[in-house]
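A.B. asks: The following block contains a protein sequence and its predicted model.
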Amino acid sequence: MILTDVFNTVDEIENLSDFHIETAMVKSDDLMKSILRVTTDHGNDYGIRLSDSSQVLENGSAFKLSDGELLVLSVIPDEMIVISPKGIDEMGELAHMLGNLHKPVQIADGTISLLFDKVVAETLRARHIPYTVESIQLEQPLRYADLSL
């Protein structure tokens, strides 16, 4: 079966308990794709081909399989480097360094998060910049800066 339209996200479905749910685990990178093949926890294979280019996949995207059945995407947690800069100067240096390495990042709540990378970890260690490595389930994929806006 080919699914072409996201029905909703599980957080926005009021009567979620009325549905039988199949879950497909996907990598965070898969959320950027408009064509995807998934296998659910029930062993069923589905194709996803988004018909509308404005639709985006995210953790919890739900597709209607029938009136009482949903396919829900769940993102596999990624190993992430999480940095909490001590101030604006360190934030600027980190932004410059990560930009030069062409790493997509997520900035939220005063932290910079990016997928684990040995080169970045070694660079942070060499510069005595504290960081943690955490397993994080991304809601949306990491993206490169969009300078066209």
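C.D. replies: Good, I have the coordinates.

A.B. asks: can we go C-alpha only for contacts and neighbour counts from here?
C.D. replies: OK.

A.B. asks: elements contacting the host helix or strand of I48?
C.D. replies: Secondary structure assignment for I48, by DSSP states H and E: strand 45-49. On a contact count with 3 or more C-alpha pairs under 8 Å, 6 or more residues apart in numbering; DSSP states H and E, strand 45-49 meets strand 2-3, strand 35-39.

A.B. asks: Off-centre distance for the very next helix or strand once past the first one?
C.D. replies: Meaning strand 2-3. Once the chain leaves strand 2-3, the next helix or strand it forms, by DSSP H and E, is strand 8-9. The chain centroid and the centroid of strand 8-9 are separated by 15 Å under C-alpha atoms, centre = their mean, to the nearest Å.

A.B. asks: And the contacts of strand 8-9?
C.D. replies: For strand 8-9, the surrounding residues in contact (C-alpha atoms under 8 Å, 6 or more residues apart in numbering) are 59-63.

A.B. asks: Comparison target, given below:
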Amino acid sequence: MIRASRVLRRDAVTGGEIVDRIVLDHGDRHRRRMTMRGVGGLSFLLDLAEPAVLDDGDALVLDDGRLVWVEAAPERLLEIRAASPLALKRLIWHIGNRHIPAEIGDEAVYIGFDHVLADMVRGLGGTAEPVERPFRPEGGAYASTHAHGEHGHGAHAHDGHPHHHGHSHGHD
């Protein structure tokens, strides 16, 4: 099976033969090694030296030099808005306390769809409307990332392992 062992970031994709594309949601764009099948049917092994977050517009470089285009799939999200910039900042603080991936824009914040968080946002005076679009969350202070849109999991996992950022959390 042909391998893809290198990621070409979207700002560096200037040419090359694009032979297929893969459409992945946010969770599936954070990978190191897995078998993939492109939309056009090309099967290949993603085999990176380290885990990487694949971003919309990146390309995977196959062993023979051909490229597979990476496309961010639309996902069900909540678009969160507030009446003022200060009110939005407060909502971002509350969302941040939940330790969930969030994409922060100028006038809105996007998170994965969650009816409990939607109710929380509405209870705090914001709006939380379901939308479908690609999700590009922030990398966070503990992510070793190349750019906006990545979410590191190693230093801040909530699976029973200790936190590595100097304070503890109560989770329900």
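C.D. replies: Looks like it came in fine. Because the structure is a prediction, the values reported are computed rather than measured.

A.B. asks: what's the TM between chain one and chain two?
C.D. replies: Once superposed, the chains reach a TM-score of 0.76 (TM-score structural alignment, normalised by the length of the first structure), with 141 aligned residues with a C-alpha RMSD of 2.6 Å.

A.B. asks: sorry, back to before: relative to the second structure, which residues correspond to the strand holding I48 of the first structure?
C.D. replies: With TM-score structural alignment applied, strand 45-49 of the first structure matches the range 43-47 in the second structure.

A.B. asks: circling back: got the helices and strands packed on strand 45-49 of the first structure as a markdown table, with distance to Q106 of the first structure columns?
C.D. replies: Putting these into a markdown table (distance: least, C-alpha to C-alpha, whole Å) gives the following:
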| stretch | distance to Q106 of the first structure |
| --- | --- |
| strand 2-3 | 29 |
| strand 35-39 | 24 |
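
A.B. asks: I'd say L31 of the first structure and L57 touch.
C.D. replies: Yes: between L31 of the first structure and L57 there is a contact at 5.0 Å, judged by C-alpha atoms under 8 Å.

A.B. asks: between those two, what contacts are shared?
C.D. replies: Common contacts of L31 of the first structure and L57, defined by C-alpha under 8 Å, 6+ apart, comprise Q140.

A.B. asks: Near the aligned partner of E107 of the second structure in the first structure, how many other residues are there?
C.D. replies: Under the alignment by TM-score structural alignment, E107 of the second structure pairs with G110 in the first structure. Using other C-alpha atoms under 10 Å, G110 of the first structure has 11 neighbouring residues.

A.B. asks: go on, A118 of the second structure?
C.D. replies: Look at A118 of the second structure: counted by other C-alpha under 10 Å, it has 20 neighbours.

A.B. asks: do I35 of the first structure as well
C.D. replies: The burial count for I35 of the first structure: 15, using other C-alpha under 10 Å.

A.B. asks: next one: A62 of the first structure
C.D. replies: Count around A62 of the first structure with other C-alpha under 10 Å applied: 26.

A.B. asks: quick revisit: ok, and what's touching the match of strand 45-49 of the first structure?
C.D. replies: Outside stretch 43-47 of the second structure, the residues that touch it by C-alpha under 8 Å, 6+ apart are 1-6, 32-37.

A.B. asks: I am finished for the moment; much appreciated.
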